[in-house]
Every structure is written in C-alpha cells, then in structure tokens.
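Chemist: let's see this in three dimensions:
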Amino acid sequence: MPELAEKILLFTDSVIRRMTRISEEYHAVNLSQGFPDFSPPQEILDRLSEVAQKGPHQYGLTWGAENFRKALSEYHYCFTKQRIDPEKEIVVTCGSTEAMMAAVMTVTNPGDKVIVFSPFYENYGADTILSGADPIYVPLYPPLFDFNYEELEKAFKKRPKALILCNPSNPCGKVFTKEELEYIAFLAKKYDTFVITDEVYEHIVYKPYVHTYFSTLPGMYERTLTCGSLSKTYSITGWRLGYIIAPPAIINGAKQIHDFLTVAAPSPLQEAAIVGLKFGKSYYDDLLSMYTHKRTIMMDGLDTLGISHTNPQGAYYILLDISEYGFDNDLEFCELLARDIGVGAVPGSSFFKEPVYNLIRLHFAKNDETLYEALNRLEKMKKIIKKRK
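Modeler: Next comes the predicted model:
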C-alpha cells in the first residue's frame, strides 16, 4: 500500500472536538467546545419554520444568496461604516472554519510563510499546513497576552505572505488595542503582507475594552481578508454560516477556492438568518450584557473556589491554571476532570506552540444553571484530582 500524505503527520485531530466526545462519554458538563445550550433568537427560529415549508431547499448561488449578501453588506456597514459591494466583495462560506481555510488558500502558495500568534485557535496551524505554507509562531505573553514588538518584526523579516489575527482572541480572550493593531498594520505595509482576520467574537467585548475592525485602519482594507460568522452572534453554531469580506480581486480568487471546497453554504439557513442580520443595536447590547453576566458568574465562582484563572477581555473563554496539581500532561488532567469531576475542558497545550501544560480552557456560553452546576462540580476538583494523582 502507498503511504498517506506526510502533512497529516504534522497535526492531530481536533482536541476540542475530542474533548466533547470525552465529555459525552462521562456525562460531563461540556465546557470544552464553545457552543451554547440555549436557543437562538426566536425571530430567527420563526423564520426558519417558514423557510422549512417554502424553501429554498436546493443549491444556492455559489458565493451566497443575493439577499443574504445584501443584508450582510448592510450589517457590515452598521459596525464599520465601510460600504461593501455585495456582488464583488463578499463570499458566503460554510462557517468561519471554511472562510479561514479558503482565505489562507487564496493568498498563499506552497512554501510561503504565515504568521500565527500563539496561543491560537487550533485550526490556524492546520489551515496553514494544509495550504502548503509554513507557520511562524509569535508568542502572546500572559497575563494580558501582549506581544513583543521586536519579536513580531523579526517574524515579518522572514517575509511572510500573510498574518492571521484572531480578535477577540480564542482561547485567551485578548482584545488587541488600537495601538497594537496599528503596529501590525505598519508592518503589513512595510513588508507587503496580507492580514487574515477572524472576528467572530466581534460583539463580545467587555468594558472598558473596545473592538477595532482591522480593515478600517488606514490602508488596510486593500490587504485584509475579514473572516466572520453568524455562529456566535446568533447562537447558531450548527448552521455553518460564515463569510469573507475583501476587495474584488481577492474575493474573485476566494470564490474559486470556495466553489471547489463546498460549492455553497446551506440555502435555507441563509434565508432564515437574514432576519438576524437586520436586528437593531439593542440586540447586540443585550448580547454583550448577557455574556458579561455569564463571565461574572464564572470568574466570581472560580475566585470563591480559589482557582486561579485569566480575566478575558472578549469572547467567552477562560483559562484555568492547573500548576498546583503537578501534571506534566494537561490532556490527562482534562480526561480526569471529565471522568472524576464531571466537567469538560480543553488542554491548553492544544493552543500553544510553546510547551505550555499548566493551562486548561473552559467556556461560559451556557445557561446560568449549567455554569452553576459546573462550578459546584469544580468545588471537588482539588480534593479528588490531587488524590487521583
């Protein structure tokens, strides 16, 4: 038998999705994979019921239904004040997962280099490798997860084709400051580099932090591929609706890549989601208020239990420090946590290029009752896991 492709040896399966399977096996509260256990907005569900009867149910236009792209264009303008041509500057994808993959494939050739901040969402390294490019990892330093300006320019001096920017960041919840983003923009122009942004948590930014859309910085729209998603904003992670926004020359290439990756995003779900894209400002204010409340539940609960943790500036993830337990293998710790405590988490090492084994990631996109139950179970963590160890 011939050998399989060498590139599959360069990364594992998704550790996040693996931990969901382990959580289900042990009936643990799943705070590993970041999806809600509450319903999407009722208006979207009502519209979905109508679409289920009336359609569309067949293939849609490859790069997105016309009315969906128009609604997405208006939505984008509301928050960025950028006028986007829905015909030439948007391609609708099967979730932001495909958007990121298509974006990387659109701008890189085999052998090109791509800068990735570490910690990073696990797909970024895999996307780069699958595209035939080589990742250059630049560390973000806790507790605020800032980057070193000299280290970043050193990476740019290797002449990367692109930089991937997740803002707000998964898994550490960092919200990049405008000053940091302007420095990235300066280097992108200086070294002629594309910037691929993942902004799926754009509306989950906790006060006093402020989200800056990278493409709105002077001279950046021309070299930015903005990847977005409806998953987190409307609590529809299973609908797989994402998009890329970029100048026409880039979108033309992205359309070709997307066409042969997935053909088209689900047409009935695009139709149903349009109502969400037309929500007013109050919806997004309420969304932030809800997640601010859930963040407070999680942080206060962990403080009461004496469990050290990060203070997320955005998104809905929190990192716990497990140094005191003496584990060299954080995956082993997470498996014990699911089995013996009944809480699902993700080992931090799956997000870091550096050898980091003292952090695990939890998320708080859950009903309050679910979060309180998880905290009640975590109360036993120190006694039981130290005993098992």
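Chemist: going forward, measure contacts between C-alpha atoms and count neighbours the same way
Modeler: Noted.
Chemist: find the nearest non-adjacent residue to Tyr213, please.
Modeler: Residue nearest to Tyr213 in three dimensions, not counting chain neighbours: Thr80, with 6.9 Å by C-alpha to C-alpha, 6 or more residues apart in numbering.
Chemist: where do the helices sit along the protein?
Modeler: 15-25, 42-54, 66-80, 95-107, 123-130, 149-156, 178-190, 248-261, 267-277, 281-305, 330-336, 368-378, 381-388 (DSSP state H).
Chemist: so Cys195 touches Ile164, yeah?
Modeler: Slight slip there: residue 195 is Val, not Cys. Yes. Using C-alpha atoms under 8 Å, Val195 makes contact with Ile164 at a distance of 6.0 Å.
Chemist: of these two, which one has the most company?
Modeler: Val195 (28 against 23; other C-alpha atoms under 10 Å).
Chemist: which ones are touching the more buried one?
Modeler: By C-alpha atoms under 8 Å, 6 or more residues apart in numbering, Val195 lies in contact with Ala162, Leu163, Ile164, Leu165, Ala188, Arg223, Thr224, Leu225.
Chemist: on that earlier part again, how about the helices of the chain in a markdown table, adding distance to Asp321 and mean neighbour count?
Modeler: Shown next, in a markdown table, are the helices of the chain (distance: least, C-alpha to C-alpha, whole Å; neighbours: other C-alpha atoms under 10 Å):
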| stretch | distance to Asp321 | mean neighbour count |
| --- | --- | --- |
| helix 15-25 | 18 | 18 |
| helix 42-54 | 38 | 14 |
| helix 66-80 | 35 | 17 |
| helix 95-107 | 28 | 24 |
| helix 123-130 | 23 | 21 |
| helix 149-156 | 26 | 16 |
| helix 178-190 | 26 | 16 |
| helix 248-261 | 39 | 18 |
| helix 267-277 | 37 | 21 |
| helix 281-305 | 11 | 16 |
| helix 330-336 | 11 | 20 |
| helix 368-378 | 13 | 17 |
| helix 381-388 | 12 | 13 |
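Chemist: let's see this one next, to set against the first:
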Amino acid sequence: MKLSRRSGTIEQSHIRSMTGACNAVGGINMAQGVCDLPVPSEVIEGAKWAMDQGINIYTPTEGLPRLREAIAAKMKRFYGVDVLPEQVLVSDGATGAFYTACLSLLEPGDEVMLFEPYYGYHRSTLTSIGAVPTFVRLEAPEWTLDMEALQAALTPKTRAMVICNPANPSGKVYTREELESIGAFAEKHDLIVFSDEMYEHFLYDGAAHVPALSVPGLKERCVTMSGFSKVFSVTGWRLGYAIAPLHVIEAMAQFNDLIYVCAPAPLQIGAAVGLERLGDGYYAELSQVHQHKRDLFCAALRDAGLSPSVPRGAYYIMTDVSGVNGSDDFEKAMAILEKTGVASVPGRAFYHDDAGKNMVRFCYSKPLEVLQEAAERIRKLR
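Modeler: Below is the predicted model:
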C-alpha cells in the first residue's frame, strides 16, 4: 500500500530512539521526560473511587464538569486568573489539546513561529496538518528573547506562535516583560499564541510562572495547554487540557470527539481530586526537590568537563558536549551512552538546522538514588 504524503512528515522521535538504545544496554534513561516519581495518593485514590462508583463510561468530550471546574479554580488559586469551566477542554494529554487547537485554528500553509530549541512534538504536530513552522533562535545559556529576531521571522503568512513556558528543553522561564512584549507583538500582527505551560509548577531560584492568560493582549488570542503528566507523575494516563475563548473550545471539542472521543473517565476524577486536595506545600516541595536534583546533576556535568545551561524551570538540562568524541550530536550522545550507560537526547531533536550539533539534553526527574548513580557515571567522562 502506498503511504500518504502526510506520513512522510513524521519521523521517529529522537527521544524514543535514544530510549531504545538505552534499553538495549540496560542504561539509565535520562532521554525521555518520564517523571517516574511516586503518584500522590490523593490522585490514585480518587481514580480508584471513581472506578468503584462506576464512572467508567464515556464522558462529555469536553471533560467531566468536576475536572473542568477544578482546573478553572486552580487558575484562580495560583494566578488570580478568572476562567469559566466552559472555557476548559480536557483531552488526551496536552499533545491532544494542542492537536485539536491546531486543527481548529490553522489552515494548511499557515506559518507558525517556534522558539528554538523547541519541543519536537510541537513541530511535528504543525507539519502533520500542513502548517509551516518558522524559527526564532534563543541563544544559550540565557535563552533571552530577541524581539528583533521575532520581527525578522514575521511574514504575511505568519498566523501564530508557540511558546513553551517553562520551556522544554531549555528550562527557560519567560518573564512578565517578555510575555507582555509577545502579547503586544501578537496583538499588532493579529497572531494566535499557543502557550504550553505543562511545567508551570517546576520553578527554581525564586522564578515565578506568569500564565499567558494573565497578560494583556493575550487573553483573547491565546490557547493555553497544560496537564497532569508531570505534576502528578502520571505520564501514562494521557490527561491534559486547554483553556481558550469559548468559541475556540467549542470548535476544538468537535475534533476532540472525532479523534479521542473523551479522556479516560475515572482518571479525570483522580486528577480533579488531586487539584482539590493537594495543598500549596505539595507544589513547593515539587520545586524544592527538583532544584536539588538539578544542582546535583549540573555539578556532575561540570565535573565531567561539560557545560550545562542551568535551567530555571522544567526538568531538563541542555548541555554543551563539544569536548566529547564524535562528529555530531548523535555520535556524542551515543559516546556518552556507551561510556557511562546514561542516555541523553541529541541536540538535533530541538533545532531545525545543525545548531544543536554540540548539544544534548538530559532529563533529571528521576528517583534520587537513580540520579545519584547517573551523576557518578557521568563523572567518568572526565
């Protein structure tokens, strides 16, 4: 059978390929963003209770009212942002929310700006529907937004931009001033802003998360995506959501119904219970624990003679590996794996050109004893 042209736009994720290489040698997988930490008991018990109560059938495609209300309450609780539950769509992961948003708002040929290093699924989603990614470079180690570069990337076909805040893979946390500049730019040029805020609770060194919905100029032209995979350590539950103007949510719901029907019913209750019952201390500890892990692994990378860009958010470290043997990022990542048994992602996964040829990404959201072992192994590169 002849494959469609669309199928040729998607290639295997470099993250998955490195995961396979890691499994083949029985290594420590710091390539894939799998937060393999304990799931809060409130979340597990909430899902079990839902199953026992018979909440196991289709839900409204927009999501169960209890979860939509809990998400709206969360936005008020943490950020003082008023959101109607009707403005929330629950989907199969934030990736599902982004896909349905793109189908609802973009036409084939529309150009969409990505800030690179970018998250590969954002680019793949855009190309799969016929949109055209364009790129605005943020330079290591500070990843500062250059508004002149943003202006230079604008064309008459530009329809939208994607921001990831805090950013995967760089760990950049956008300041309010940067987001206000983006908002003014988007308003001036009538652009949509897709804001992926999956790592909103992973913040370090006193950084604060500024949701796009809190920024003038963005609220009416923004689709916010987030979810529960990372914050509750349930990546396999595939549970995320979008917040957008009501007419956009209504359009997204049609595609959500077509593609996914609905998110898993009892798991929605588990997430709702987590939002309702977990106190501020849970989220504060999440940041404190991950900051300790960040510092631990960054120190190991420096001891190994590498140059990490210290993240202010999320749980990834982009690292300069110029001193590692190999002609490019893939060979360098494989050399690290072969010598230490620690898997990383080649920098090419996050750039449209060869800018990542001397970079790899490590994910440090691992149990502490596993991370300590990985740190000792990485030091062997010296």
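Chemist: picking that back up, would you list the helices of the first structure in TSV and tack on distance to Tyr141 of the first structure?
Modeler: Shown next, in TSV, are these (distance: least, C-alpha to C-alpha, whole Å):
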stretch	distance to Tyr141 of the first structure
helix 15-25	22
helix 42-54	40
helix 66-80	29
helix 95-107	24
helix 123-130	19
helix 149-156	12
helix 178-190	14
helix 248-261	33
helix 267-277	36
helix 281-305	21
helix 330-336	19
helix 368-378	27
helix 381-388	27
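Chemist: to Ala5 of the first structure, which of the ones you listed lies closest?
Modeler: Of all these, helix 123-130 sits nearest to Ala5 of the first structure, with 10.5 Å by C-alpha to C-alpha.
Chemist: which strands and helices sit next to the closest one?
Modeler: On a contact count with 3 or more C-alpha pairs under 8 Å, 6 or more residues apart in numbering; DSSP states H and E, helix 123-130 of the first structure meets helix 95-107, strand 113-118, strand 134-139.
Chemist: Phe364 of the first structure: which of the ones you listed is closest?
Modeler: helix 95-107 (20.3 Å).
Chemist: what's near enough to touch Ala52 of the first structure?
Modeler: Pro268.
Chemist: and the gap between it and Val92 of the first structure?
Modeler: 21 Å (C-alpha to C-alpha, to the nearest Å).
Chemist: is it true that Ser131 of the first structure touches Pro110?
Modeler: Yes. The criterion here is C-alpha under 8 Å, and Ser131 of the first structure meets it with Pro110 at 6.7 Å.
Chemist: between the two, which has more neighbouring residues?
Modeler: Neighbours per residue, other C-alpha under 10 Å: of Ser131 of the first structure and Pro110, the larger number sits with Ser131, 22 against 13.
Chemist: that one matches what in the second structure?
Modeler: In the second structure, the residue matched to Ser131 of the first structure (TM-score structural alignment) is Ile129.
Chemist: nearest residue to that match in space, please, no chain neighbours.
Modeler: Closest to Ile129 of the second structure by C-alpha to C-alpha, 6+ apart is Pro108, at 6.6 Å.
Chemist: list the contacts of the aligned partner of the one you found in the first structure.
Modeler: The alignment partner of Pro108 of the second structure in the first structure, by TM-score structural alignment, is Pro110. Residues near Pro110 of the first structure by C-alpha under 8 Å, 6+ apart: Ser131, Gly132, Ala133.
Chemist: please apply the same query to Gly55 of the first structure.
Modeler: So Gly55 of the first structure contacts Pro268 (C-alpha under 8 Å, 6+ apart).
Chemist: how close does it sit to Gly238 of the first structure?
Modeler: Using C-alpha to C-alpha, we find Gly55 of the first structure at a distance of 19 Å from Gly238 of the first structure.
Chemist: likewise for Lys161 of the first structure?
Modeler: In terms of C-alpha to C-alpha, Lys161 of the first structure sits 32 Å off from Gly238 of the first structure.
Chemist: pull the contacting residues for Ala244 of the second structure.
Modeler: By C-alpha under 8 Å, 6+ apart, Ala244 of the second structure lies in contact with Gln87, Val88, Glu220, Cys222, Val223, Thr224.
Chemist: ditto for Gln58 of the first structure
Modeler: Ser267.
Chemist: redo that, cut-off 10 Å
Modeler: Pro266, Ser267, Pro268 (C-alpha atoms under 10 Å, 6 or more residues apart in numbering).
Chemist: what lines up with it in the second structure?
Modeler: Per TM-score structural alignment, Gln58 of the first structure is aligned with Ile57.
Chemist: distance of that match from Arg238 of the second structure?
Modeler: 17 Å.
Chemist: what does Asp295 of the second structure give?
Modeler: 29 Å.
Chemist: now Leu3 of the second structure
Modeler: As judged by C-alpha to C-alpha, Leu3 of the second structure and Arg238 of the second structure stand 28 Å apart.
Chemist: Leu337 of the first structure touches Leu31, doesn't it?
Modeler: No. With contact defined as C-alpha atoms under 10 Å, Leu337 of the first structure does not reach Leu31; the gap is 11.2 Å.
Chemist: overlap in contacts of those two?
Modeler: Ser23, Val343, Gly344, Ala345.
Chemist: name the member of those residues with the shortest distance to Ser215 of the first structure.
Modeler: Ala345 (33.3 Å).
Chemist: my guess is that closest one meets Ser23, correct?
Modeler: Yes. Using C-alpha under 10 Å, Ala345 of the first structure makes contact with Ser23 at a distance of 8.4 Å.
Chemist: who touches both of these two?
Modeler: By C-alpha under 10 Å, 6+ apart, the residues touching both Ala345 of the first structure and Ser23 are Val29, Asn30, Leu31, Ser32, Gln33, Cys334, Glu335, Leu337, Ala338.
Chemist: the second structure: which residue goes with the second one?
Modeler: In this case it means Asn30 of the first structure. Match for Asn30 of the first structure (TM-score structural alignment): Asn29.
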